[in-house]
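J.: predicted structure and sequence below. I'll ask about it afterward.
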Amino acid sequence: MNQGVPVPDREHRMIADAQWNDAELIWNFHQMRHEPRPCSVAICLGSHDLGAATFAARQYHAGLFPTLVFSGGNSPTTAPLYPRGEAVHFREHALGLGVPVDAILLEPKAANTGQNITFSREVLRKAGVEVDSVMLIAMPYMERRAYATCRKVWPEVEVVCASDPLDFADYVKTIGDEKLVIDTMVGDLQRVIEYPKSDFAIEQEVPDDVLAAYERLLRSGFDSRLLTS
């Protein structure tokens, strides 16, 4: 993640205003807007965005959960950033932010969201942690897919989705690459649409205006993070 790199202002963006507006519509749809509340545990889903670990540490210090699982192995995108694995680097970051070592569990193998949740559930079981509610902490545009996946693979628990409460423009600033962010959001929306067909997630209703924005962005070439099969 390229912290502190400014996003181009309106006059210097690499994309048209209409594309930016379509992306912002999808950004808003991806967020569940759950009210933060105390949970049995939190699971922070690994990604390229270390900001999720920062936010998880902040939520721990706010007293919203006693146990925090960092989950994630590596992907082609994250391996150069986190060579020892997403969960390992996220854990180290949280320790540096004052989260005590005995509050953190590590799940270092997951390669997708379903595995993040399934493998973390097993880590919690082995640690003897009783769970009736879970806070899923992820990148802002991953909330809806994480929710849909958890409701499928762990339907017994109450799910609260949480992410750093940034607006779209501010989030793009933290990453420093507007096309990468939009490509990834488009890919996540494709997964929200397609994964229920393979029984990977529960179905989510996608409003017509969001679908139209998605199709326009696809036609404009925001497609580098689509499913390949």
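T.: Here it is on my side, so go on.

J.: only C-alpha atoms for contact and neighbour calcs from this point on.
T.: Will do.

J.: all helices of the protein, in order?
T.: Along the chain, counting by DSSP state H, helices occupy 17-30, 51-61, 86-96, 113-126, 143-153, 168-175, 178-194, 208-219.

J.: ok, structure two:
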Amino acid sequence: MKEGVPVPDRAERVVIADEQWNDARLLWNYHQMGHRPRPCSAAIGLGSHDLGVATTAADLYRAGLFPVIVFSGGNSPTTAARFPRGEAVHYREHALKLGVPGEAILVEPKASNTGQNIAFSREVLRETAVESDSLLLISKPYMERRAYATCRKVWPEINVVCASEPLELDDYVKAIGDEKLVIDMLVGDLQRVIEYPKLGYSIEQEVPEHIHAAYQRLLHAGFDSRLLKP
């Protein structure tokens, strides 16, 4: 079980058809940008329930891909109990255990959404005189595309490269332990990719017809617990 990820009530699990897994894989692949990690001026680790973001950040730091990282995130209803001192603080503690030196880590403890993660982290970098013309943006695997689209809106002049823990969908599902929840999250993030540009939160991303069709099929099948509230 991944550290920092809730263990679901196994009684709530549902049987998922092969066709639904196929649709979920389409969404999983679409959400990932396919960027090749390369050296950048700085990195941002986007806060969430998943310590895999901090683990990946530590791996990429040791690979020499950035000199400094901002871990960003406060508390949210889904992470407050898990990370009582805030997402960014717990990420920092995890990265320190994995050998990242304290002087390479900055903490942004107030952000409550992805736009704030990026905007507030940009200010932290500026306040600490870190010159940034390129950014390694580290997120959960299924959040790469939304993170990219948000960064291009909030910080359009930065050259952004996306990265996440290198997992296949099956491995991620095993790590989380709740098949339906993972598919719900894939559906919820795609809804945000579609809807957030209309609200001014992100740039528009092309959603191919076959991806949109898979999304609609999963919605109609009831994978909807992570949708935006009306």
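T.: Received, thanks. Computed from a predicted model, the values in this text were never measured in an experiment.

J.: and the TM-score between them?
T.: TM-score of the superposed chains, computed with TM-score structural alignment, normalised by the length of the first structure, equals 0.94; 223 aligned residues with a CA RMSD of 1.6 Å.

J.: returning to that earlier point: mind putting the helices of the first structure in a markdown table, distance to residue 4 of the first structure and mean neighbour count included?
T.: Shown next, in a markdown table, are the helices of the first structure (distance: least, CA to CA, whole Å; neighbours: other CA atoms under 10 Å):
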| stretch | distance to residue 4 of the first structure | mean neighbour count |
| --- | --- | --- |
| helix 17-30 | 20 | 18 |
| helix 51-61 | 12 | 22 |
| helix 86-96 | 18 | 21 |
| helix 113-126 | 28 | 18 |
| helix 143-153 | 23 | 22 |
| helix 168-175 | 6 | 18 |
| helix 178-194 | 14 | 21 |
| helix 208-219 | 26 | 16 |
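
J.: can you redo these as a markdown table with distance to residue 162 of the first structure?
T.: Output for these, formatted as a markdown table (distance: least, CA to CA, whole Å):
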| stretch | distance to residue 162 of the first structure |
| --- | --- |
| helix 17-30 | 12 |
| helix 51-61 | 9 |
| helix 86-96 | 16 |
| helix 113-126 | 15 |
| helix 143-153 | 7 |
| helix 168-175 | 15 |
| helix 178-194 | 16 |
| helix 208-219 | 21 |
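
J.: wait, which of these is closest to residue 201 of the first structure?
T.: Residue 201 of the first structure lies closest, by CA to CA, to one member of the helices of the first structure: helix 143-153, at 4.3 Å.

J.: for that closest one, name the packing helices and strands.
T.: Where contact means 3 or more CA pairs under 8 Å, 6 or more residues apart in numbering; DSSP states H and E, helix 143-153 of the first structure is packed against helix 17-30, helix 113-126, strand 133-137, strand 158-162, helix 178-194.

J.: give me the angle between the first one and helix 208-219.
T.: I take that to be helix 17-30 of the first structure. Angle between the axes of helix 17-30 of the first structure and helix 208-219 is 130 degrees (criterion: axes from the mean of the first three to the mean of the last three CA atoms, to 10 degrees).
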